[in-house]
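**Student:** Below is the sequence, then the predicted model.
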Amino acid sequence: MPTRAGWTVATAAITAIVAGRLLGLVEMYVLGGVALALVVVAVLSVRRRLPQLEVERTLVPARVHRGGDSHVDLVVVNEGRRRTQLLSLHDPVEGTVGAHVSLAPLDPGSTQTARYTLPTQRRGLLHIGPLQARFVDPFGLASRRREVAGRTHLTVLPSIEILDRLPEVVGVDDPLEGSSRPTAGPPGGGEFATLRGYVPGDDLRRVHWPSSARAGDLLVRLEDPLWQGHMTLVLEARATRISSDDFEHAVTGAASIVHAVSRAGDRIRLVVTDGTDSGSVDARAARETLLEMLAVVDTVDSDGPLPRPPLDGRRGTGALVLITGRLTPEDAEELDAAGTHYGSVLVITLDRATGASAEDSFLDDFPGIAVASFGTDEPFARAWNRYARQGRR
């Protein structure tokens, strides 16, 4: 169809034809006719069989931490027998005007490459595409669009801050007391603590096939070394407990803790109060899966009670960590009830004012819950490392 310039020329041509006819000016009449014919020829030229283009679009990398560098590489190959016209590529990118790339005409079999950067300041899925090629005639009077690549997305993972250590929050089973959970199977290398549903990232060699056949779903053995630390990390997502701005700080904190636990080679269970539950997994093996979970999590409009952290059969071992905006008496009661199954319970409250006290009078009734208030105007790692040096209060 005509471009903006094409419509302008066509309008001017029709005006010239009418004026030339009314005023008896042959030159104007002829000039208008030539201009109108030029627009018609331009439209017909782009309506011919379109060139055969092969377009490869690659995201490098396809997953990036918030604020990192990511770009799109385009490789355009003319697989037809004719030289292409002027090419203009437009790739919609969520939250932006999209990427525009102009390419010179391509000879048969020739290749052109292009690159553009992607915004990574917002955590989540960045939707891209579909990529469209715009074919324009040499005079720029007419164009035609065609989709040459579908939709894709960039996964923007939460940013990670390096934590110096995990202060009294990753507990281990006491081997002198034996296993603290019911076990199945003979003792020795084949012993496992329990079964849970399969999640992406699990080793398929740990699938317990007889139980999976009976349940109709994949079940994985939890072969948990006695000395391996384990943490249940609860991320608050209820909008009544945490603001959207503070939630981003909380997600960064959760991702940083996941990274720290994976470096330590321990186990972790990530629970989000929107109903998401990773199950108990080896943090090192499931690190990327857990970070992808955190990449897409968002606050929910819910004022329900704090979901009681799932129990894994342990008693008095491991750690329970809650990251929230504010702690209420009702939430404290739920944590206190679940805390008997853990070696330690830590609540991290986020406050806009650094160092603002999270201590309320009701906390005196829950001596087993440690509360640390982190300001959101400083990096999560700085507050965490300071708490680690000071120890549990």
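**Tutor:** Ah, there it is. Numbers count the residues shown, from 1 in each chain.

**Student:** Every contact and neighbour count from this point should use C-alpha atoms.
**Tutor:** Fine.

**Student:** all strands of the stretch 51-200 of the chain, in order?
**Tutor:** Remark: strands assigned in the stretch 51-200 of the chain by DSSP state E, counting those that start in this stretch are 53-60, 63-65, 71-78, 86-91, 99-103, 111-117, 124-128, 131-136, 143-149, 152-157, 194-197.

**Student:** With the stretch 201-350 of the chain instead?
**Tutor:** With DSSP E, counting those that start in this stretch as the criterion, the stretch 201-350 of the chain has strands spanning 219-222, 230-235, 267-272, 277-282, 319-324, 344-351.

**Student:** one more structure, for comparison:
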Amino acid sequence: MLSRQSAIFTIGGLLTIAAGRLFGLIELFIMGTALVTCVAVALLIVTTQRPRIEIGRSITPTEPEVGQTIQVGLSLLTSSRVPACDVYESLAGGSHVHIALAPLPAGQVARANYQIIAQQRGPLTLGPSLVEVGDPLGLSRRSKRLGSATNITIFPRSVAIDLPDPNTCQGELIDAIRRVIRYQPTSSEFQAIREYTSGDDPRRINWRASAKREDLVVNEYATEIKIDTHVALNSNQNAYSAEGFERAVSVATSFVRSIERQGDDLAPSLGVWCGGQSFHCSSDNESLEALKHLAKISANDNQTPLSIQREPSSIKVDIIITGKAQTSWVESAWKQLGSARIVVVVLCDETATSVALPPHWYVLPCRQLEQFAEDWKQLCIQTTVQSHEHIF
């Protein structure tokens, strides 16, 4: 491609040649010929220069969230001698990153890095890149595409919270789960004794040990009862403001991320219903599928909760996330999920004081993610490392 400067050289050269012929001045003729020759040589240089470069990208972190800084590393492997050239990495919104390469022999690797801020959740395309070579005078340039684009997913923002697990956590929600477990019929075997606390089943008092200690103690049992936690995200558009829906998606993402943080084979599994789809998250790979769905979910109308099949012998815990307290939708979701005895409702566009829900349900507002994380710690916070025994 000829530059504007090459057009000036060409027109100026032709005019100079014509003036030299007109006035019989050999100097003008030579000068004009030199200008036109410069353009021809520039075209020859950029035509014969064919840099062969293989480009690779590394992304850190590998699962970026909204608001995080993404470090992109570029590796440029030369398959032939490469003259001084410019590499342009295309970014979203029509912008690009410019990298100036010095001359390199074949078989060399040049590395460059740049940073971008993840602005919104969803797919993000990096590249493709272009390599551009030119002549020393800037009269002509030629560009060539390098490799293909890299598609990454920007995940919703999350905060650190813990899934309710009576083996490792403490808090009001955990106390409620333990009260249900104490009266839950199950096949158990003796595990240990502990001090009596209010709400313990009197049938579990160990009278012989209590007499020796002069204080009430109860038997604890290893049990196979499972905690079946399910998160339901209301995606009805009329339930949210724009900011409220993003907070709701972030809350749901935070619960899914908790699977990775607790990271033990015996950690509780998590069911997630959102946007007309359901996910069972008990491993990082399963959690990743739910996270990808949350990254692209949008608020729609008339999203009816799905009927979910759950283990009848488990302790059901429902976490229902919505914007405004649409009582009918919340109750419908609760019934479709199996009418759990323990329910937490998260309101992302309303305060808890204005909600008409059953009094034994837990209601948490979420006007800021960080404050929600602090409020959640009152209900559930991990205090011990997951062991390989279920002890209640």
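**Tutor:** Done, it's in. In this text the structure is predicted, and so the values were computed from the model without any measurement.

**Student:** who wins for proximity to residue 58 of the first structure among the strands of the stretch 201-350 of the first structure?
**Tutor:** strand 277-282 (30.0 Å; CA to CA).

**Student:** Just want the angle from that closest one to strand 230-235.
**Tutor:** 150 degrees (axes from the mean of the first three to the mean of the last three CA atoms, to 10 degrees).

**Student:** quick check: angle from strand 277-282 of the first structure to strand 267-272?
**Tutor:** Strand 277-282 of the first structure runs at 170 degrees relative to strand 267-272, counting by the same axes, to 10 degrees.

**Student:** Spatially central residue for the second structure, please.
**Tutor:** Central residue of the second structure (CA atoms, centre = their mean): residue 155, 2.0 Å from the mean position.

**Student:** what does it align to in the first structure?
**Tutor:** The pairwise alignment with the first structure assigns residue 155 of the second structure to residue 157, based on TM-score structural alignment.

**Student:** again, but for residue 132 of the second structure
**Tutor:** By TM-score structural alignment, residue 132 of the second structure lines up with residue 134.

**Student:** For that match, the count of nearby residues, please.
**Tutor:** For residue 134 of the first structure, the neighbour count with other CA atoms under 10 Å is 19.

**Student:** Please look at it and residue 91 and confirm they touch.
**Tutor:** No - applying CA atoms under 8 Å as the test, residue 134 of the first structure and residue 91 come out as separate, 10.9 Å apart.

**Student:** one step back: in a markdown table, list the strands of the stretch 51-200 of the first structure along with distance to residue 268 of the first structure.
**Tutor:** As requested, the strands of the stretch 51-200 of the first structure are exported to a markdown table (distance: least, CA to CA, whole Å):
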| stretch | distance to residue 268 of the first structure |
| --- | --- |
| strand 53-60 | 30 |
| strand 63-65 | 21 |
| strand 71-78 | 33 |
| strand 86-91 | 39 |
| strand 99-103 | 40 |
| strand 111-117 | 35 |
| strand 124-128 | 22 |
| strand 131-136 | 40 |
| strand 143-149 | 39 |
| strand 152-157 | 18 |
| strand 194-197 | 14 |
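
**Student:** Figure out which of those is closest to residue 16 of the first structure.
**Tutor:** Among the strands of the stretch 51-200 of the first structure, strand 143-149 sits nearest to residue 16 of the first structure (CA to CA), with 23.9 Å.

**Student:** Can you point out the buried residues in the closest one?
**Tutor:** Using 16 or more other CA atoms under 10 Å as the burial criterion, the residues of strand 143-149 of the first structure that qualify are 143, 144, 145, 148, 149.

**Student:** returning to that earlier point: thought the match of residue 155 of the second structure was touching residue 288?
**Tutor:** No - Residue 157 of the first structure lies out of contact with residue 288 (CA under 8 Å); the separation is 9.3 Å.
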